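Trainee: what would the 3D arrangement of this be:
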Amino acid sequence: MKEPLISVIVPVYKVENYLEVCLRSITNQTYENIEIILVDDGSPDRCPQICDSWKKRDNRIKVIHQNNSGGGQARNRALDIARGEFIAFVDSDDYIASTMFEFLYNQFKEDIDIVECGYCITENDDALFDDKNITYECKVFNTEEAMRENIRDRIFRQLIWNKMYRKNIIGNIRFPIGSKIDDEFWTYQVLGNARRLVYTSKVLYAYRQQENSVMHLLSPERRLQSIEAKIQRHNYIIKYMPNLEAESLSNLWYTCIYQGQLAMRRMNEKEYQHILKRLKQIMQLYPIKGDLSKIPGKSKLWLKLASISFYWTCKSRNILKIGL
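Mentor: Take a look at the predicted model:
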């Protein structure tokens, strides 16, 4: 019986120095029944030519060329044409272990909808993967347990590329257009559709850390998008998983505090005062009420201080070098 098709989606933009390594790692997978959808997002370097060259070398590769519209639109176009029963994402400056897709696929049972593996951060092309016979953790979560881990930013984080998904749980969920952090708006919705999820600590993905990466270049103003993503997730949790509301709200406040700290460190006074005003408005719209006994002592203290003086809370944490 033929193995199910896995659609591998790769948005491509200004990565000509890394794209060959990325594509070699995907085409050399031990799981061979894959389609590889490369979406050239109007890249101004040699990436379009590299994509077309690889299409000639491997008939599993499809190439879409589009005007520069951002990673969200690139992934959406690929999702619209993906034929696979399973979906995986790889960023075009990263690379993966040769056994990644085979291992993730083998964790799927009838009621498993998402499988996540561990990843390593690297600056080179020779990351050490856990693709040999070594000990690793493997654990099953229900939807609410996985969402709690997402809130705590430990596992099942907003990262889209260290997971494999059943296509049917993605459905019509698409990435926002024009956002620099589109994964934060997308991942929690897909997690919420899953029946059961598997986490394995086995490291099979290499995330290439770059100084000019999107997250390094985001201004505090643009980082406010992460607050909007947390607000949308919080409203989703209120509606579908009310048991997690208090923890979600605490996380929203901490995200505001963190972004406030960042603004004070990187912007002039006029600019950061504008950001702090917006963050304070958000906290007033979503006030913390009721019992905070489940929140650890120091965390509860900072939330209390932020409700009294948001400015001095951010300033004090910067002076104490907390959270950065």
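
Trainee: CA only for contacts and neighbour counts going forward, please
Mentor: Fine.

Trainee: what's the neighbour count on the closest residue to E16 other than its chain neighbours?
Mentor: Nearest residue to E16, sequence neighbours excluded (Cα to Cα, 6 or more residues apart in numbering): C47, at 5.2 Å. C47 is flanked by 23 other residues according to other Cα atoms under 10 Å.

Trainee: my guess is C47 meets N17, correct?
Mentor: No - with the criterion set as Cα atoms under 8 Å, C47 and N17 do not qualify as a contacting pair; they are 9.0 Å apart.

Trainee: longest strand of this structure?
Mentor: The single longest strand within the chain, with elements called by DSSP state E, is strand 196-208.

Trainee: and it, how far from the chain's centre?
Mentor: Here the centre of strand 196-208 is set off from its chain's centre by 12 Å, with Cα atoms, centre = their mean, to the nearest Å.

Trainee: name the helices or strands packed onto that strand?
Mentor: Counting contacts by 3 or more Cα pairs under 8 Å, 6 or more residues apart in numbering; DSSP states H and E, strand 196-208 packs against strand 95-96, strand 112-122, strand 138-142, helix 143-152.

Trainee: helix or strand right after that strand?
Mentor: Tracing the chain C-terminally past strand 196-208 and defining elements by DSSP states H and E, one meets helix 214-217 next.

Trainee: give me the contacts around that next one.
Mentor: The contact list for helix 214-217, computed with Cα atoms under 8 Å, 6 or more residues apart in numbering, reads 180, 210-211.

Trainee: please give me the structure for this one as well, since I'd like to look at both together:
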Amino acid sequence: MENPLVSIIIPIHNVEFYLARCLQSIINQTYKNLDIILVDDGSTDNSLNIALQYAQNDNRILIIQKPNALQSSAKNMGLEFIHGSELRECIFGNTTKVTSYTQNSFNEESKIIDKETILKHFTTNNNHIKTNLEDISTLLTQKLPEDSWIRFVDSDDYLPLDSIERCVRETQNNKHLELVSHSITNDNNTNTNDITCDSLCRYESLSYDNGLEMLKNHKKYISSFCWQGIINTNILNRYNLRHQLGIYCEDLDFGTILYALCRGFLYKNFIGYIYTIRENSTMHYTKTMPQKMPRILEPLRGHFTNYKDLGEYFLSYSKVIAALHIYRFYKQINLQDKKAYKKLFTTYILHYILLYKNKDILNLINKLKEEKLIKYPRLIFLYSKAREIYRHPSRIFKSN
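Mentor: Down below sits the predicted model:
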């Protein structure tokens, strides 16, 4: 397509001081053929009202208002509502059913969800949808419209005005592409290529017909994909790929699997995203235990004396869950020479298994054993300890 539609998905939660800047950067993109999906994840400040004001003046904007359940649930909700999806056509058009598949699986078995069932969970007012669902996957996971393009943007960040145009231009020049990636920076203009691009940032341009080969050749052992470019829906449809719920750093396993499924990858060394470092972000913890914390963290409150330790534990937990997802994917994937990539996947899995001190509140070890991921548990633990001691000599911890 000469002028493909790009769906931009923006999760929103209590970002009233940043949201206008973000939305200005989206609506004023030099590339105009945009489908802008704002997912308000239970904001308690003025964020939703700001979003509604922008939606009044731009008919490209769709707002979805849902109960709070962390950013991963908001991203997944946005995916199900991209332009052309059965769910969107069912709610706003004449489609009478939606076909649902198993999430994060190659399983092609499906079930039909009728319109009456769907409308029990959604109410609409023009381009504003309200839902009682925290997690859309409890209702359905669709095949997304083929050959569509998606971009995720965090609501406290923003884009250079030519970001989308430059990405789309590459897809027009290279018809086989499924993933277009670029460099990022922060709002202090400090180059941060190492966060997202690792060994790629020394190149002006780099392309691969196989995303796995890119990972293997460049040893990208941190391969999240949250801000780095645009994604073709064909990749997601191969595995019904969505973000893991109930964890932080949900892009770690999502990104790894995204690359592994990709059949046409391009990296261009231009700044296509500007992110904001702020003290009250999801990943920032003070030592003082707050009166109110994210609901998902509340069960951990009584096990820690300060918020920083609690946050570090939950981050460790999240990375282990990411490792489990990558492991399940590797067991399912059908490759011509699967053994050639065994070391790559093993390294990813080990990289994310960092057990926190002597606490196992959420039964991580049992989860690993149930999945038969721990074949040689002592070796994994020793690897984990050695790496942590190397990075943080003062933080020597014990596992069960």
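
Trainee: TM-score for these two?
Mentor: After superposition, the two chains reach a TM-score (TM-score structural alignment, normalised by the length of structure 1) of 0.76; 287 aligned residues with a Cα RMSD of 3.4 Å.

Trainee: closest one to L276 of structure 1 out of the contacts of helix 214-217 of structure 1, please.
Mentor: Of all the contacts of helix 214-217 of structure 1, L276 of structure 1 sits closest to K180, with 20.8 Å by Cα to Cα.

Trainee: ok, for the closest one, nearest residue in space, not its chain neighbours?
Mentor: Nearest-residue entry for K180 of structure 1: V214, 6.9 Å, with adjacent residues in sequence omitted and distances by Cα to Cα, 6+ apart.

Trainee: count of neighbours near that neighbour?
Mentor: V214 of structure 1 has 11 neighbours, counted by other Cα under 10 Å.

Trainee: cool, L218 of structure 1 as well?
Mentor: Around L218 of structure 1 sit 14 other residues, with neighbours defined as other Cα under 10 Å.

Trainee: tell me who's in contact with it.
Mentor: By Cα under 8 Å, 6+ apart, L218 of structure 1 lies in contact with K180.

Trainee: go again with 10 Å.
Mentor: Contacts here follow Cα atoms under 10 Å, 6 or more residues apart in numbering; on that basis L218 of structure 1 touches 180-181, 212, 224.

Trainee: residues in contact with L212 of structure 2?
Mentor: Taking Cα under 10 Å, 6+ apart as the definition of contact, the neighbours of L212 of structure 2 are 256-263, 265, 341, 344-345.

Trainee: tell me the secondary structure for the residue most central in space within structure 1?
Mentor: With distances taken as Cα atoms, centre = their mean, L159 lies nearest the centre of structure 1, 2.0 Å away. Here L159 of structure 1 takes the coil state, with states given by DSSP: H, G, I helix; E, B strand; the rest coil.

Trainee: that one corresponds to which position in structure 2?
Mentor: In structure 2, the residue matched to L159 of structure 1 (TM-score structural alignment) is F225.

Trainee: burial of the residue lying closest to its match once chain neighbours are set aside, as a residue count?
Mentor: Counting by Cα to Cα, 6+ apart, G255 is the residue found nearest to F225 of structure 2 once chain neighbours are left out, at 4.5 Å. Each residue near G255 of structure 2 was counted by other Cα under 10 Å, and the total is 17.

Trainee: number of residues surrounding the residue mapped onto Y376 of structure 2 from structure 1?
Mentor: Pairing criterion TM-score structural alignment: the partner of Y376 of structure 2 within structure 1 is identified as P287. The criterion is other Cα under 10 Å. On that basis, P287 of structure 1 has 13 neighbouring residues.

Trainee: residues touching P287 of structure 1, list them.
Mentor: With contacts taken as Cα under 10 Å, 6+ apart, P287 of structure 1 has the following neighbours: 249-250, 253, 281, 307.

Trainee: one more: A20 of structure 2?
Mentor: For A20 of structure 2, the residues meeting the contact criterion (Cα under 10 Å, 6+ apart) are 26, 47, 50-51, 53-54, 155-156, 158.

Trainee: just the buried members of those residues?
Mentor: In the contacts of A20 of structure 2, burial by neighbour count holds for 26, 47, 51, 54, 155-156, 158, counting by 16 or more other Cα atoms under 10 Å.

Trainee: got JSON lines for those, with distance to V168 of structure 2 too?
Mentor: Below are those laid out as JSON lines (distance: Cα to Cα, whole Å):
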{"residue": "I26", "distance to V168 of structure 2": "15"}
{"residue": "S47", "distance to V168 of structure 2": "29"}
{"residue": "A51", "distance to V168 of structure 2": "26"}
{"residue": "Y54", "distance to V168 of structure 2": "24"}
{"residue": "S155", "distance to V168 of structure 2": "22"}
{"residue": "D156", "distance to V168 of structure 2": "23"}
{"residue": "Y158", "distance to V168 of structure 2": "18"}
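
Trainee: show only the entries of these found in strands.
Mentor: When DSSP E defines the strands, the subset of the buried ones among the contacts of A20 of structure 2 inside them is empty.

Trainee: picking that back up, and the residue nearest to F225 of structure 2, what pairs with it in structure 1?
Mentor: Under the alignment (TM-score structural alignment), G255 of structure 2 maps onto T187 of structure 1.

Trainee: pretty sure its match is touching R157, no?
Mentor: Yes - using Cα atoms under 10 Å as the test, T187 of structure 1 is close enough to R157 to be in contact (7.9 Å).

Trainee: if we can go back for a sec, quick check: ChimeraX command selecting the buried ones in the contacts of L212 of structure 2.
Mentor: Once 16+ other Cα under 10 Å is used to decide burial, the buried members of the contacts of L212 of structure 2 can be selected in ChimeraX as follows:
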select :256,257,258,259,260,261,262,263,265,344,345
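
Trainee: from the contacts of L212 of structure 2, pick the one nearest E2 of structure 2.
Mentor: Relative to E2 of structure 2, the closest of these is F265; by Cα to Cα it sits at 19.3 Å.

Trainee: which residues touch I173 of structure 1?
Mentor: Neighbours of I173 of structure 1 in contact, by Cα under 10 Å, 6+ apart: 76, 79, 185-187, 189-190.
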